[in-house]
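A.B. asks: Give me a model of this one.
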Amino acid sequence: MSTPGLRTVDPARHTSWRSRRLDPDHSLGLRLTLAASAAFLVLVPFALLALLVLGAWAPLHRLDGAITDVLHGYAVDHPVWVTLMRVWSEVFAPLPLRAVALLVVIWLLRRGARRLAFWAATTLVVGGLFGPLLKLLVGRDRPDLLDPVARAAGYSFPSGHALNATLAAGVLLLVFLPYAGRGVWRVVLWVAAVLVTVLTGVSRVALGVHFASDVLGGWLLGVAVIAATTAAFTSWRAHTGLRPVHPAREGVAPEIERHPDDT
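C.D. replies: Coordinates of the predicted model:
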């Protein structure tokens, strides 16, 4: 029985912001906080790397130069290797990857998974726009080689190929993980995503059109964008009452395999 003249105090209204963020039962609590923190922690090394590139930090410059010289020397002596790297770089260039991603977005829309399609499109568009903008802001020139085996236009940091390969591989992985089950196909998907991301970046350094730090910057930025948009998508899920998910194990929308309209 309540005492007249006294208001009932709702304990939830007086919990601190930090307590709510770290509360596992809160819809926007622990899981969102950890995901957003992961995105921030990935963005920090990218920002540090960008500052080192802008400041022309001597140790980074020497390391980039040494890696470029070794790979370029190997490329000059091995034309077959150059051909393989060119083919890989063209097949997994930003434009073909965006075309594949567009087909997946259309497929998701036809299945009724509108929110998942929006997440995929947003991740690719936002991440893709960051690349050219940062290239202009940093203004780093590409490697200047006496006997180049390939050429590319524009500025160098971050690598657009590495960025877009990371974005596309990450989006496709998180969309199709629900179809992989718990067996070997999950491993196959992860291996394929990592191979596409890594080899696409390596091909750009092997062809002498990017420094190693350009590729590293593209990878870091791509992972940060995926982590941020995934955090936003999983928070929306919690807010609408859908069960929490572990994106790395089951994708961002496990329901798509059975109930695409829920995503």
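
A.B. asks: C-alpha only now, for contacts and for neighbours.
C.D. replies: OK.

A.B. asks: Quick one: residues in contact with the helix or strand encompassing residue 62.
C.D. replies: Secondary-structure assignment from DSSP states H and E places residue 62 in helix 58-77. The contact list for helix 58-77, computed with CA atoms under 8 Å, 6 or more residues apart in numbering, reads 52-53, 81-82, 143, 147-149, 205-208, 211-213.

A.B. asks: can you do 6 Å?
C.D. replies: Applying CA atoms under 6 Å, 6 or more residues apart in numbering, the external contacts of helix 58-77 come out as 82, 206, 211-212.

A.B. asks: would JSON lines of the residues you listed with neighbour count be doable?
C.D. replies: Converted to JSON lines, those look like this (neighbours: other CA atoms under 10 Å):
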{"residue": "82", "neighbour count": "20"}
{"residue": "206", "neighbour count": "28"}
{"residue": "211", "neighbour count": "28"}
{"residue": "212", "neighbour count": "24"}
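
A.B. asks: Make CSV from those and add distance to residue 198 to it.
C.D. replies: Shown next, in CSV, are the contacts of helix 58-77 (distance: CA to CA, whole Å):
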residue, distance to residue 198
82, 17
206, 12
211, 14
212, 12
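
A.B. asks: hang on, the earlier thing: how about the helix holding residue 62: buried residues?
C.D. replies: 64, 67-69, 72, 75 (16 or more other CA atoms under 10 Å).

A.B. asks: and for comparison, fold this next one:
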Amino acid sequence: MSTPGPRTLAHAHHPSWRRRRLDPDHSLGLRLTLAATAAFLVLVPFALLALLVLGGWAPLHRLDATVTDALHGYALDHPAWVTLVRIWTEVFAPMPLRALALLVVIWLLRRGARRLALWVTTTMVVGGLIGPLLKLLVGRDRPDLLDPVARAAGYAFPSGHALNAALTAGVLLLVFLPYAGRGRWRVALWIAAVLVAVLTGLSRVALGVHWASDVLGGWLLGAAVVAATTAAFTSWRAHTGLRPVQPAREGVAPEVERHPGAA
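C.D. replies: Modelled structure (predicted):
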């Protein structure tokens, strides 16, 4: 009966990179791999959309122009509606949303949830830096309307309002899901997060300061950043021996509700 050689023993103690990535018991195993894959899959549609915008794809431009013309015509005929949309887009602008996230970070720090506070900060900062950089790289002009109801400076793609709304809605949803319990409160929290992200993005198209694809790009990029940072945070959880979680159902740190200092 043959005994395993040194190389075989070394392989048994040091499994291949592929086996470690697919090993559920490894700290960077199956769950992290699936989470990172999810983040990548969200980023792929954004990358394809960005390429279409950079290439000036005619069908996308026609669709953008059709949506903008329809909403702009409605805005010109309904000034009260324009006022309401302006209020919404100011209340949920990037700076107020970042201030809200900062308040949540301070609240988490006071509760001793330092790593969770770091996750919120990292998500907002990473998204906040990537957005302006991509605007410069893509260099897309905003809609140029004959009779605009609102104006905005800078480049268009991706929409900063849509991006920051998606970031903020995502982090607040995943922070506060443990407090929502089960049933209707959890559903209500999900609905609130989606509505804030969707309506904030649509307000920019309604005011004629962004193309519809700018807003879609902001949503996709925000979702990709949240997915990526969530993957990193759940990796840390696995490394410290905490039980695996389903972020969409439990949030990223369900133990923070009962034991704040553990997050």
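
A.B. asks: Do you know the score for how well these two fit?
C.D. replies: TM-score for the superposed pair, counting by TM-score structural alignment, normalised by the length of structure 1: 0.96. Supporting figures: 261 aligned residues with a CA RMSD of 1.6 Å.

A.B. asks: buried set for stretch 184-203 of structure 1?
C.D. replies: Under 16+ other CA under 10 Å, the buried positions of stretch 184-203 of structure 1 are 186, 189-190, 193-194, 196-203.

A.B. asks: Touching that stretch from outside, list them.
C.D. replies: 85, 89, 162, 165-166, 169, 180, 215.

A.B. asks: and the residues you listed as CSV, adding distance to residue 225 of structure 1, neighbour count and secondary structure?
C.D. replies: Formatted as CSV, the contacts of stretch 184-203 of structure 1 follow (distance: CA to CA, whole Å; neighbours: other CA atoms under 10 Å; DSSP: H, G, I helix; E, B strand; the rest coil):
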residue, distance to residue 225 of structure 1, neighbour count, secondary structure
85, 27, 21, helix
89, 22, 20, helix
162, 13, 32, helix
165, 13, 29, helix
166, 10, 28, helix
169, 13, 22, helix
180, 24, 18, helix
215, 15, 26, helix
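
A.B. asks: which of the contacts of helix 58-77 of structure 1 lies closest to residue 28 of structure 1?
C.D. replies: Nearest to residue 28 of structure 1 among the contacts of helix 58-77 of structure 1, counting by CA to CA, is residue 212 at 38.1 Å.

A.B. asks: Contact partners for that closest one?
C.D. replies: Counting by CA under 6 Å, 6+ apart, residue 212 of structure 1 has contacts residue 64.

A.B. asks: What separation do you get for it and residue 202 of structure 1?
C.D. replies: Separation of residue 212 of structure 1 from residue 202 of structure 1 (CA to CA, to the nearest Å): 8 Å.

A.B. asks: Ok, residue 211 of structure 1 next?
C.D. replies: As judged by CA to CA, residue 211 of structure 1 and residue 202 of structure 1 stand 10 Å apart.

A.B. asks: Next: residue 35 of structure 1.
C.D. replies: 28 Å.

A.B. asks: Can you show me the helices along structure 1?
C.D. replies: Counting by DSSP state H, structure 1 has helices at residues 17-21, 30-54, 58-77, 79-91, 94-110, 114-138, 160-180, 184-206, 212-239, 247-250.

A.B. asks: Quick one: average offset of the shortest one versus structure 2, please.
C.D. replies: Plainly put, helix 247-250 of structure 1 ends up 0.3 Å away from its match in structure 2 on average once the two are laid over each other (mean CA distance after the TM-score superposition for structure 1).

A.B. asks: Can you point out the buried residues in that helix?
C.D. replies: Those would be 247, 249-250, for helix 247-250 of structure 1 by 16+ other CA under 10 Å.

A.B. asks: Kindly report the same for the longest one.
C.D. replies: Going by neighbour count (16+ other CA under 10 Å), the buried part of helix 212-239 of structure 1 is 212-231, 233-238.

A.B. asks: for the fifth one, same thing?
C.D. replies: Of all the residues in helix 94-110 of structure 1, those buried under the rule 16+ other CA under 10 Å are 94, 97-98, 101-102, 104-106, 108-109.
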